[in-house]
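K.L.:
Sequence plus predicted model, see below.
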Amino acid sequence: MTTGHDGTGVEPAAGPTGDSPRRVASRAAIYTAGSAAPALASLVVIPLITRLLSQREYDVVALGTVVVQVGVILVALGMGAAITREYILGEAGARGARGLVVQSSLISVLIAGLALALGPVWGPALLGRPWDAALALAVVASLGGGIVIVIQAYLRGAERPVPFVLLAAGGTLVGPAVGLVIVLLGQRTGTAYLAALAAGYVLSALAGVWVTLRSGPRDTSWAGLRRALRLGAPTVPHQIAIYVAIAGLVVVADRLLDAGGTANIVLTLGAGATVLTGALNNAWAPLIYKEPPATRHARLTSTTRVILRVVGALVAAVCLAAPLLVQIASPPTYDHEAMVPAVVLASFSAVASVYYLASSHLILVRGRTGVLSVSTPAAVGLGIVAAVLAAPVWGLVAIGASYAVMYVLLALFTTVAQAVLVDRPWRPPLAPVTLVVVLACAAAAILLPTTTGWWTVLRAAVALLAAAVLLAPLRTALRR
């Protein structure tokens, strides 16, 4: 065992699952690339689409995007978590997981069909605008995206990261790119762009269904579907609360500080590191599910330490790059001096998210996801209350800090929940060196001048030093 600077070992050897750290790291790298590519693509597409479309037409795209993001969660009904768990821990295994993909896809079609039929009712009531083709296309995109989510859950359990990423690219990368081309060719309407987005998601869903059906026989049963719904449905409020976290804080900033747009930039940059934790989780969760109960806690502890180091290195980089990031993301008319500390504080959410995900693995293994339907909305709600109370005094800093508070509370609530629900409570590992390095980089980011030039070089040097301190102990493990 290689001893890390945290005072604990970084487990290099393959565990009972037979997964070596190198194999797990390679899968995680593919998932990370697949998650980062659409985000990077959006940085290119959004500035272009806002310039090519009129403000009125871009409002159509923005509203449609919100419908897609929420609709995907509702259409999928939380079945993703249930399908991955069924593949690894369920009685029917892979056959049962494939059966659940088919069943949940049919349920998604029914939900989307109902949403389309009732569109003229809920569209004006919830969105304040008449039901039209753009909103209908957003619902169709939600259907495709929801089916893609459940298929990805099956692929995650099967440890097939390449098709997982390719399916994600269809809706989140290819669809927007085609939409941009259509707009460039002269169809400068939000409806045309959303049509391409919907086509990308639907084609990805059809390809995913084809991959699933060709993967082997299926085992479908009402009992299996009921078990999956009992496990998955409670995660819907959890997922919606995660989505609402940033939106709620943007509304607070808009109402109290008249800085909704600035807050959106701050939170988008600060939350960027959580994209990495979500990507790593695609490889992490199956590893923990597969681990025998006798060694599951030990495996969870060792992998948590490793992921904390990786995420800590990224958070340190985001903190030190914050002055440059806000200058790239916003014109000089924005208050960059106020934005930098807000980005730094918001980025701490990624560290807390590692602890939240670690405890949630045990909750999912136990099959007691109902607690997430309460804990996550509670954490987000308390974070928004904190922002309302602190924003008038601390401004944007309070907005960034409140986002981190949400994840700290979420980590605390899920840790307490797993301690109550599982037979043998898991004790999250401390990572003093990781925390000290991240805090030092955050302090440097706030205290150093935000000007470019040599100060940027100094920040880059500090970020590289932080990465070396945090990641060097992992090299031996990854050689195995």
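P.N.:
Everything's here; your move.

K.L.:
From here on, just use CA atoms for contacts and neighbour counts.
P.N.:
Will do.

K.L.:
Show me what secondary structure element comes after the host helix or strand of residue 73.
P.N.:
For residue 73, the host element (DSSP states H and E) is helix 55-76. Following helix 55-76 in sequence order, the next helix or strand is helix 79-89 (DSSP H and E).

K.L.:
who are the neighbours of the helix holding residue 73, in terms of helices and strands?
P.N.:
helix 93-117, helix 133-157, helix 190-213, helix 235-257 (3 or more CA pairs under 8 Å, 6 or more residues apart in numbering; DSSP states H and E).

K.L.:
Second structure follows, compare the two:
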Amino acid sequence: MASSVAARCTRSEQAAPVLANAAVTPAVTRLLGVDAYGVVSIGIVVMQIGMMVSGLGMSSVITRQGLLGRSGQDGARSLMVRAVTITSLLVGSVVLLSPLWNQALATDLRRAVVIALLTAACYVAVEDSQAMLRVLDRPLPFVGLSLISTLGGPLLGLTLVARHATPERYLLGMLGGYAVAALVGLTVTLRSGPHHHEAGDTRTALRMGLPMLPHMVAIFAANGGLLVVAGALFDRAQVARLSVAMLLGMAPGVVTAAMNNSWGPTVYRAAQSERAEVLEHTAVDVAYLAATMASGVSLLSPWLLRLAAGADFQPAQLAPQVGIVAFGTILSVGYLGNVHLVFASGRTFGLSITTPTALAVGLASAAALSQLDVRLLAVGFPVTYAGMFLGAGWLAHRVSGVHWHMRVLVPPMVLGGAMCALGALLPTSGGVSLVRIACVVALGAFALKRVHLVIRR
């Protein structure tokens, strides 16, 4: 069950930066401009992937140790200290050796990548502290750490950029937010009680955490990897534009991630004989919610993009990418439904093969299609989640013993796909663009009807 905790936390970790960045992105994009914001986007990808890799999957194991381990909370605290120490040594070594490897980077990325790596180490300390706070059942400090890191960091970065607009200053603000959150988190958790290490705890934790690492890294790289591809094939401006489009297109995933925190336990608690029926009913509800949210964002994207970025980002041209990415958030519901069955079975190793494979296919498709039209870089996101959906479905069929009818997801996915396609293809200005508003009104009426049906059920 530790892996289920890890996956739910990974999706929540993705949601928080989306919300925080949405709050500051309109100002930051205008202050920095399109090229400098491209450097920031790459730095954030390095931070996120660096956090996952250097964290070694230990945060979920800390929670499991505190709840189920023989050494209990005392052992979990000790494991937290060891995990943070290992991460600090790993990242510190990479940073100290940066003169040997940063010459391979573009000049404008060298300082940014080092700052991002240091932020990743602080990010790990925050995650490990929050893992311990789950054990202690202390939600207020947990939320406080999230606010300090994912909102305080961007706000500090915005303040620094307002005084002198460089990408490094924004990333330094991010580093400051995560460093303060790490210090607060470690102080609160270490003062909550003693820590006691038992022989073999660290080896056991690594054996549990490392196998899930490829899966969790691939989830993060589903969006960050596309920015890396954009940077490799095109220029910083394309990275920045894609970053803004993905930030907006992924926004519906925040709601799905929030729902997933209660959806997963609902499936786990169901009896084996009833699990398929429970999953089918709940999956349809979540899928319609995701389809409605994604459709609304896609249809309203021309106006939302003008709020999110300045004219140098050419926001009107990003509407197709928003629609493509938003459709991927609908496909993610199918992946989540299947992955709940895999987690419930406890046989999760296959995800470390299927998820990276799906990511590789998605990135390859993005690289190939972008040669036809740069906006098709975004196709990698839904392709990745389609692969994750199919891979998790195949794995669930093999390991869970539960066979549910995935065809129940076809109607909401068709609805969402059609609306996202309209959002991507309809004109972004002129009288015809008002068709978007009419579609949103119709979606709102449909959503109210669905809510009424769910309440009456």
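P.N.:
Cool, got the structure. This one's a predicted model, so the numbers in the text were calculated from it and none came from an experiment.

K.L.:
TM-score them against each other, please.
P.N.:
The TM-score (TM-score structural alignment, normalised by the length of structure 2) is 0.79; 442 aligned residues with a CA RMSD of 4.0 Å.

K.L.:
hang on, the earlier thing: and the contacts of the helix holding residue 73 of structure 1?
P.N.:
For helix 55-76 of structure 1, the surrounding residues in contact (CA atoms under 8 Å, 6 or more residues apart in numbering) are 49-50, 104, 107-108, 111-112, 134-135, 138-139, 141-143, 145-147, 149-150, 188-191, 193-194, 236, 239-240, 243.

K.L.:
Excluding chain neighbours, give the residue nearest to residue 193 of structure 1 in space.
P.N.:
Spatially, and ignoring its direct neighbours in sequence, residue 193 of structure 1 is nearest to residue 179 (4.4 Å; CA to CA, 6 or more residues apart in numbering).

K.L.:
Quickly find the element holding the alignment partner in structure 2 of the one you found.
P.N.:
Using TM-score structural alignment, the equivalent of residue 179 of structure 1 in structure 2 is residue 157. Per DSSP H and E: residue 157 of structure 2 is located in helix 153-163.

K.L.:
ranges for the helices of the stretch 301-450 of structure 1?
P.N.:
336-347, 349-366, 372-394, 396-421, 432-447 (DSSP state H, counting those that start in this stretch).

K.L.:
any idea how far residue 177 of structure 2 is from the match of residue 179 of structure 1?
P.N.:
According to CA to CA, to the nearest Å, residue 157 of structure 2 and residue 177 of structure 2 sit 9 Å apart.

K.L.:
give me the number of residues near residue 324 of structure 1?
P.N.:
16 (other CA atoms under 10 Å).

K.L.:
show me the residues around the aligned partner of it in structure 2 that make contact.
P.N.:
In structure 2, the residue paired with residue 324 of structure 1 is residue 303, using TM-score structural alignment. By CA under 8 Å, 6+ apart, residue 303 of structure 2 lies in contact with nothing.

K.L.:
which ones are touching the alignment partner in structure 1 of residue 380 of structure 2?
P.N.:
Under the alignment (TM-score structural alignment), residue 380 of structure 2 maps onto residue 402 of structure 1. Residue 402 of structure 1 makes contact with 346, 383-384, 386-387, according to CA under 8 Å, 6+ apart.

K.L.:
Filter those residues down to the ones also in contact in structure 2.
P.N.:
Of the contacts of residue 402 of structure 1, the ones still in contact in structure 2 (both residues aligned by TM-score structural alignment, their matches' CA atoms under 8 Å) are 383-384, 386-387.

K.L.:
No further questions, thank you.
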